[in-house]
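Asks: this one's sequence-less:
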């Protein structure tokens, strides 16, 4: 069985998921990385009154070059200045409220001041130098939509309209465990036939970066009864269960078998390299994603499938159709029989051109390649590529957003 195409499998997975219904109101300072539960409307205009764009003079009346204006006061940021009479000027500073009656602001560099009067060195038009009331947002406007991920600019926007608290979707609870008789925990003596469990801290770390609540169920042996109990328990506590290992066709690969007993496997195998032995479905109604066991396959499929699932659970767009970056390869690459995500690093050639250098060995068990790389590039099926050919590039940092 060759396996389903990547994008089709991704869309089929997210189509089975729904947003978590519970929400909570939290302080703005605690909302970084969370997802809005509801649309946010502006309760006030921003700015609430017209303000000056720069240091200068607010003017009331027709503005022409060489005219002379008496200066009748000052408006500092935070002041509520008195009205300005016609044909008069008021000293004003960046962000200060425009006095009633003023219709423009002239920059201080464009005037000559002598005592309490200024001479204008240029003509300006009504509205120049002014940020009007409501220029940023108007009362009643939807300033952020439900499902928006709150980063620093969004927090600033919410603060600008006076929101001290915000309603966000409850953090998804993600149960995770790894499987394999060969695995031991880092820090323990390395016994014959054993390897250290690298996938577990990698998955827990990636989940933590995505801002979820992690239910860490540790590492389980290749034992059907132990797996059955763990999966059944995880399904009652979590919004999504993910595992690493045990979904291939080996005699000790029990995860797929147990999932089918407790629920269903909707997808098995994806036409992809690395990461072909991937499964998803549900355990007693709770969504399940079974990642492959090789570390690189685990990492790549985590971000191709688990990350979109978490976004949908949080009420956001799955972000699986966003156009990738397009960059040229620094070297040739032979054709493959499956779409392949190869580990690459951005480099610059002698002409200052950014290229993608490919790691020397693309074996899916080499975590050193992931630590070296800053992203992956997608190699199309059946195409011999040469240096300079442009490919799709996915930087790792974008996968954490």
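Replies: The structure has been received and is ready for your questions. None of the values given here were measured: they were computed from a predicted structure.
Asks: contacts and neighbour counts: CA atoms only from here.
Replies: Will do.
Asks: ranges for the helices of the stretch 151-300 of the chain?
Replies: Secondary structure of the stretch 151-300 of the chain by DSSP state H, counting those that start in this stretch: the helices cover 152-160, 199-209, 224-237, 255-262, 295-301.
Asks: next up, a structure to set beside the first:
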């Protein structure tokens, strides 16, 4: 996997959200397929269609513990006049050569065991005396009292129709059927199906390895005491969790101080385990925005085609952004702003689609719906910028949560949607239909 350099633009060019996203998705490429064992492939995307090599179930089998019988032998059976059948043997799950059931006979059968030759249906043990001659059995209790493999008689107190309590051969899937289509994300049910049809390994695109690091000398690890002017590092935790939620294997790097040499060496050290790098903070125009300084030095030392472009976007929050590639493998890097809400919104708009693209998925975006704005007052939006507001969505309506400030992380924790106000909308009155990005 490699990524080309970002699309060049004039230094004063104000990028739209769509231009920036298109630039990212046009340069990030899906990871190369690999063969993995089933449990290692969980969360990965299937590369090829998988066909069914064996029919499931591979033979007619019982869905109940009971007795395999011929339908005619139990016709008309009831409590007063039960059918009395000769028990010719037991059929357990995995039995290679089950007994044959002839006229007036029954075979004791366990759940999953193959239906023996001659039998047409299964009578649940609860409809019999369990072979004890004492009236209807009480399930497993009655059966457990009968000596295993013992011959004798069983009284059947109810009739059955043909194929009753029998799982048909091929009732699940048949050989030659499509088991799973290429592009399927492998979760527990899909892995269960692959193992059921005999696959020990599967060809997938691996989960992307994403390294997340935050920058800022003011950042302190949660759990440690705060000094004057310090705050806890929340961005790296939120973005690492978001990367994992998107399907990646994510590594969080502790906050890096505002020192270009330290940041540069940290980035270079982390490249060995990164398919994608994400930084947060240090991309604006302040005196201590070391991400720009550090990455410009990295780009100077990299091979041709690498580089990180820092740009301004017509969006709120998240105006300052950086995108490019670094290192000998041209590892994609997205540099996000440092305010908590800005970094999270930027992740949802740009990093998540990049991760999903690396995975090889076709649909890389969060679902979007139209919803009626439920609010007491009009929402304001700066002209020419696409605004993303935190919201709570339910039943076709969305209500804003908290204010527009990019530092209001508490409101973000209570939101399950982003309200999108386009560039040409300066005011959204109550009842307006708006676009909503669903985060849940």
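Replies: Arrived safely. Since we're looking at a predicted model, the values are computed, not measured.
Asks: re earlier: so which of the helices of the stretch 151-300 of structure 1 is nearest residue 86 of structure 1?
Replies: Relative to residue 86 of structure 1, the nearest member of the helices of the stretch 151-300 of structure 1 by CA to CA is helix 152-160, separated by 32.6 Å.
Asks: now the counterpart of residue 97 of structure 1 in structure 2: how far from residue 162 of structure 2?
Replies: Residue pairing (TM-score structural alignment): residue 97 of structure 1 is matched to residue 114 of structure 2. Applying CA to CA, to the nearest Å, the value for residue 114 of structure 2 to residue 162 of structure 2 is 16 Å.
Asks: which of these two has more neighbours?
Replies: Legend: neighbour count by other CA atoms under 10 Å for residue 114 of structure 2 and residue 162, higher for residue 114 (27 against 14).
Asks: right, and the more buried one touches residue 95 too?
Replies: Yes. Assessed by CA atoms under 8 Å, residue 114 of structure 2 is found in contact with residue 95 at 7.2 Å.
Asks: now render the helices of the stretch 151-300 of structure 1 as CSV, adding mean neighbour count.
Replies: Output for these, formatted as CSV (neighbours: other CA atoms under 10 Å):
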stretch, mean neighbour count
helix 152-160, 15
helix 199-209, 18
helix 224-237, 17
helix 255-262, 19
helix 295-301, 24
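Asks: including distance to residue 113 of structure 1, could the ones you listed go into TSV?
Replies: Below are those laid out as TSV (distance: least, CA to CA, whole Å):
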stretch	distance to residue 113 of structure 1
helix 152-160	35
helix 199-209	57
helix 224-237	72
helix 255-262	81
helix 295-301	66
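Asks: nearest approach to residue 27 of structure 1 belongs to which of these?
Replies: helix 152-160 (10.5 Å).
Asks: what residues in structure 2 pair up with the closest one?
Replies: Aligned by TM-score structural alignment, helix 152-160 of structure 1 falls on residues 188-196 of structure 2.
Asks: and the nearest residue to the match of residue 97 of structure 1 once chain neighbours are set aside, how many neighbours does it have?
Replies: Once flanking residues are discounted, residue 114 of structure 2 sits nearest to residue 61: 4.2 Å by CA to CA, 6 or more residues apart in numbering. If you count neighbours by other CA under 10 Å, residue 61 of structure 2 ends up with 23.
Asks: return the residue of structure 1 aligned against residue 61 of structure 2.
Replies: So, by TM-score structural alignment, residue 61 of structure 2 is matched to residue 51.
Asks: roughly how far does its match sit from residue 95 of structure 1?
Replies: 5 Å.
Asks: equivalent analysis for residue 311 of structure 1, please.
Replies: 38 Å.
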